[in-house]
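Novice: I'd like to go over a predicted model; first the sequence, then the structure.
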Amino acid sequence: MPNEDTMSRIHDLEVTVWVGKSGLDPVVDELSDQLADRGLVKVKFLRAARGDTSTDALAEALAERTGADLVDTRGHTAVYK
């Protein structure tokens, strides 16, 4: 669980990466670039991306593909660092 300071930063973050019907491939490089610039990035998994897969599973897969740390998932949104 993230600490209080991190939770405050997460709450104030805007979603800057959206995963849609094209899946994870198109966002891997974008997430990596944003993480290098910002440190924390919030990602929204749209219904078209989820299909029969849970948000948690997609969030974990994206973390593995980018080498990022998955900080938190809530609803259909994940935060990476």
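Specialist: Arrived safely, thanks for sending.
Novice: rest of the way, CA atoms for contacts and neighbours
Specialist: Will do.
Novice: Distance from the helix or strand hosting Ala57 to the middle of the chain?
Specialist: Element membership for Ala57, per DSSP states H and E: helix 55-66. On the basis of CA atoms, centre = their mean, to the nearest Å, helix 55-66 sits 8 Å off its chain's mean C-alpha point.
Novice: this is the comparison structure:
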Amino acid sequence: MSNELRKQAHDLDVTVWVGKNGIDAVVDELKDQLQETKLVKIKFLRAARGTDDTETLAAKLAEKVNAELIETRGHTAVLH
């Protein structure tokens, strides 16, 4: 299942950007998008990253919205 989702995620556009306000600022929007579609691609801007890497931030965000982290690549992540 996860490989199939990764293939689908490849062509997705980023629809959520995490900036200087951090992951808490996008929780509601992300929850709404996950209800509408099964995969959401998130970009972590430099201001959001601070001392955490993308994987750490993505895992925290997935936990907050009760979603599964499918993959991280560079500064983007895909949640399901």
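Specialist: Happy to help now that I have it. Everything quoted here is computed from the prediction, not taken from an experiment.
Novice: outside of the next helix or strand after the helix holding Ala57 of structure 1, which residues touch it?
Specialist: Once helix 55-66 of structure 1 ends, the next helix or strand along the chain (criterion: DSSP H and E) is strand 70-74. Identification of contacts with strand 70-74 of structure 1 by CA atoms under 8 Å, 6 or more residues apart in numbering yields 1-2, 55-56, 59-60, 63, 78-81.
Novice: rerun that using 7 Å as the cut-off
Specialist: The contact list for strand 70-74 of structure 1 (CA atoms under 7 Å, 6 or more residues apart in numbering) reads 2, 56, 60, 63, 78-81.
Novice: one step back: the helix holding Ala57 of structure 1 maps to which residues in structure 2?
Specialist: Mapping helix 55-66 of structure 1 onto structure 2 (TM-score structural alignment) gives residues 54-65.
Novice: coming back round to it: return the set of buried residues in the helix holding Ala57 of structure 1.
Specialist: Buried positions in helix 55-66 of structure 1, judged by neighbour count with 16 or more other CA atoms under 10 Å: 55-56, 58-59, 62-63, 66.
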